[in-house]
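1. got a structure for you, letters missing:
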């Protein structure tokens, strides 16, 4: 029984890591860390909406994540401060969503599972959803990889090449919202941003090309999932936070290795 639970949890975490690795690289390159947090926080409001209208939690979370991402993008394109827009929308959506979930009548839901994930109780249908969502995200990034890179390096260069930077941003927005929606079950809304950012940040010092960084970030995410799950089994702690702690340890190791390499090159 424990083995089957661990296998399903591992497959769920790996599915999210496969989407979060390359997408997280773009989040780091574009400095969208707070953007990903705001999108994740809004998904709580989507959960409340799903419960109120008796639709799937995935659908509600995805819809609100997309609305939040597009809302922030609209505000910033009109010249408003990115930090201010993200702060107001992110915390407002999180607070309203938590209150709405608490007030939903006739439905019992574990708030801590929404915040920190419940990867150890994923079922076959959850795995299909996670891997299906990850496949869509991976396909989107594969399809638009060169265009997304060009728009990330320079919007002006993208326009000169006949690309529309807003379209590329929209594609990233959809991919981010989809990743958030499928990752809720794994690490919860408070930790999704960490799984996107930390493995990519750990991979950055060892990446000579964007493709190498995306691959290393994906590998780092998978390692973090497996190590975190193993620690959760061993020490009986929450799996979502354990996965993020493993990712944080990977980042610290990355920084230490980079520091040692710098000392050797100076010597």
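-> Received, thanks. All values reported here derive from a predicted model rather than from experimental measurement. Numbers count the residues shown, from 1 in each chain.

2. From now on I want contacts and neighbour counts done on CA atoms only, so please keep to that.
-> OK.

3. Contacts made by stretch 68-82 with the rest, please.
-> 35, 38, 39, 42, 85, 86, 89, 170, 173, 177 (CA atoms under 8 Å, 6 or more residues apart in numbering).

4. which element follows the host helix or strand of residue 34 toward the C-terminus?
-> Taking DSSP states H and E as the definition, one finds residue 34 inside helix 33-53. Counting by DSSP H and E, the next helix or strand C-terminal to helix 33-53 is helix 57-77.

5. Could you pull out the buried residues of that following helix?
-> Within helix 57-77, the residues that count as buried by 16 or more other CA atoms under 10 Å are 57-73, 76.

6. and the angle for the following helix or strand past that helix with helix 33-53?
-> Using DSSP H and E, the helix or strand that follows helix 57-77 towards the C-terminus is helix 82-103. Using axes from the mean of the first three to the mean of the last three CA atoms, to 10 degrees, the inter-axis angle of helix 82-103 relative to helix 33-53 is 30 degrees.

7. Report the contact partners of residue 52.
-> Listed by CA under 8 Å, 6+ apart, the contact partners of residue 52 are residue 104.

8. rerun that using 10 Å as the cut-off
-> Contact analysis of residue 52 by CA atoms under 10 Å, 6 or more residues apart in numbering lists 46, 60, 100, 101, 103, 104, 105, 106, 107.

9. Check those residues against residue 7 and report the nearest one.
-> residue 60 (27.5 Å; CA to CA).

10. Number of residues surrounding residue 106?
-> Neighbourhood size, residue 106 [other CA atoms under 10 Å]: 8.

11. right, and the secondary structure at it would be what?
-> Look at residue 106: counting by DSSP: H, G, I helix; E, B strand; the rest coil, its state is coil.

12. which ones are touching the closest residue to residue 181 other than its chain neighbours?
-> With CA to CA, 6 or more residues apart in numbering as the criterion, residue 181 has its nearest non-adjacent residue at 5.1 Å, and that residue is residue 62. Residue 62 is in contact with 39-40, 42-43, 46-47, 68, 174, 176-182, counting by CA under 10 Å, 6+ apart.

13. ok, second structure coming up, stack it against the first:
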């Protein structure tokens, strides 16, 4: 018989994985892995501000990651600098600023380990309700804009010729990613959240022949990694967040086996 806290952890991990799977496909298609790292690093600033201001940490992290994502789009348009340069500037600046904000709060003694590597076993019923509510909202939003978002991702010029505004859907994508990264922090932590986005999607790419198949496969593989990693953590007494990432990496390794014709 599993304890209640472990059941809650499994349900939360499934909810986050369901969001991370299809969004991770866009991260892979657009080669945005470093964007995920940048917003994840910015999450530490959200943690610092949330603790300092006494607000819910998920709200603080979401506000900062969304702000950084929008700032990145604005800087990309107006500075003329390369995207990887801007990502590097924002990633390290926000990470350093987050550490400074926490350090300047002498009355607070914060164990950053749970934020850096996740603490899914400590989730409450309220956390479960919030995450599942967000999962429903994110997946519903993706379902509504899926066709146009895929078109804007695959070929922006062709999408524009069809009357689709690529910039609008790029903003929608980064906002959804920022929200998911803020929520996934609870499961795998700031440092590992990008892995939950890209590894299941990368494995799904080798097993799929259409964007829809890849999205569904990514959801299934992300959920399998989340659940498998938690049970690995339970039986091997290992940290839950890193265990989920290792499970995802094992699934990706299995996808490399020559079991059939190459797809993707």
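-> Cool, the structure landed. Just so it is clear, the structure is predicted and the values come from calculations on it, not from any experiment.

14. TM-score for these two?
-> Put the two chains on top of each other and the TM-score (TM-score structural alignment, normalised by the length of structure 2) is 0.95; 261 aligned residues with a CA RMSD of 1.5 Å.

15. Please point out which parts of the helix or strand hosting residue 28 of structure 2 sit buried.
-> Element membership of residue 28 of structure 2 [criterion: DSSP H and E] is helix 4-30. By 16+ other CA under 10 Å, the buried positions in helix 4-30 of structure 2 come out as 6, 8-29.

16. Quick one: list the elements packing against it.
-> Counting contacts by 3 or more CA pairs under 10 Å, 6 or more residues apart in numbering; DSSP states H and E, helix 4-30 of structure 2 is packed against helix 33-53, helix 125-154, helix 166-188, helix 193-205, helix 211-236, helix 240-255.

17. By how much does the last one deviate from structure 1 on average?
-> Translated: helix 240-255 of structure 2. Mean deviation of helix 240-255 of structure 2 relative to structure 1 after superposition (mean CA distance after the TM-score superposition for structure 1): 0.4 Å.

18. quick check: angle from that helix to helix 211-236?
-> 130 degrees.

19. how far off helix 166-188 does helix 240-255 of structure 2 point, in degrees?
-> Taking the same axes, to 10 degrees, one finds helix 240-255 of structure 2 and helix 166-188 inclined to each other by 120 degrees.

20. which parts of helix 240-255 of structure 2 are buried?
-> Those buried within helix 240-255 of structure 2 under the rule 16+ other CA under 10 Å are 240-249, 251-252, 255.

21. Next: stretch 116-126 of structure 2.
-> 116, 117, 118, 119, 120, 121, 123.

22. Equivalent analysis for stretch 201-216 of structure 1, please.
-> For stretch 201-216 of structure 1, the buried set under the neighbour-count rule, 16+ other CA under 10 Å, comprises 201, 202, 203, 204, 207, 210, 213, 214, 215, 216.

23. Please list the residues outside it that contact it.
-> Counting by CA under 10 Å, 6+ apart, 18, 20-29, 145, 149, 198-200, 217-222, 247-255, 257-258 sit against stretch 201-216 of structure 1.

24. Can you add distance to residue 162 of structure 1 and give the buried residues of stretch 201-216 of structure 1 back as a markdown table?
-> Below are the buried residues of stretch 201-216 of structure 1 laid out as a markdown table (distance: CA to CA, whole Å):
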| residue | distance to residue 162 of structure 1 |
| --- | --- |
| 201 | 31 |
| 202 | 33 |
| 203 | 31 |
| 204 | 29 |
| 207 | 28 |
| 210 | 22 |
| 213 | 26 |
| 214 | 25 |
| 215 | 28 |
| 216 | 31 |
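
25. Which two among those are spaced furthest apart?
-> 202 and 210 (13.6 Å).

26. in stretch 76-91 of structure 2, what counts as buried?
-> For stretch 76-91 of structure 2, the neighbour count (16+ other CA under 10 Å) marks 76, 83, 86, 87, 90, 91 as buried.

27. Just put those in a markdown table and tack on distance to residue 187 of structure 2.
-> Output for the buried residues of stretch 76-91 of structure 2, formatted as a markdown table (distance: CA to CA, whole Å):
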| residue | distance to residue 187 of structure 2 |
| --- | --- |
| 76 | 31 |
| 83 | 28 |
| 86 | 28 |
| 87 | 24 |
| 90 | 24 |
| 91 | 21 |
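
28. ok, now which ones touch residue 185 of structure 1?
-> Taking CA under 10 Å, 6+ apart, one finds 9, 12-13, 16, 58, 113-122, 126-127, 130, 240 in contact with residue 185 of structure 1.

29. what separates it from residue 240 of structure 1, distance-wise?
-> Between residue 185 of structure 1 and residue 240 of structure 1 the distance is 9 Å, computed by CA to CA, to the nearest Å.

30. Name the residues contacting each of those two.
-> With CA under 10 Å, 6+ apart as the test, residue 185 of structure 1 and residue 240 both reach 13, 113, 115, 116, 117, 118, 119, 120.

31. now, which of those residues sits nearest residue 189 of structure 1?
-> In terms of CA to CA, no member of these lies closer to residue 189 of structure 1 than residue 115, at 5.1 Å.

32. Please report the distance of that closest one from residue 246 of structure 1.
-> 18 Å.

33. Alright, calling it a day.
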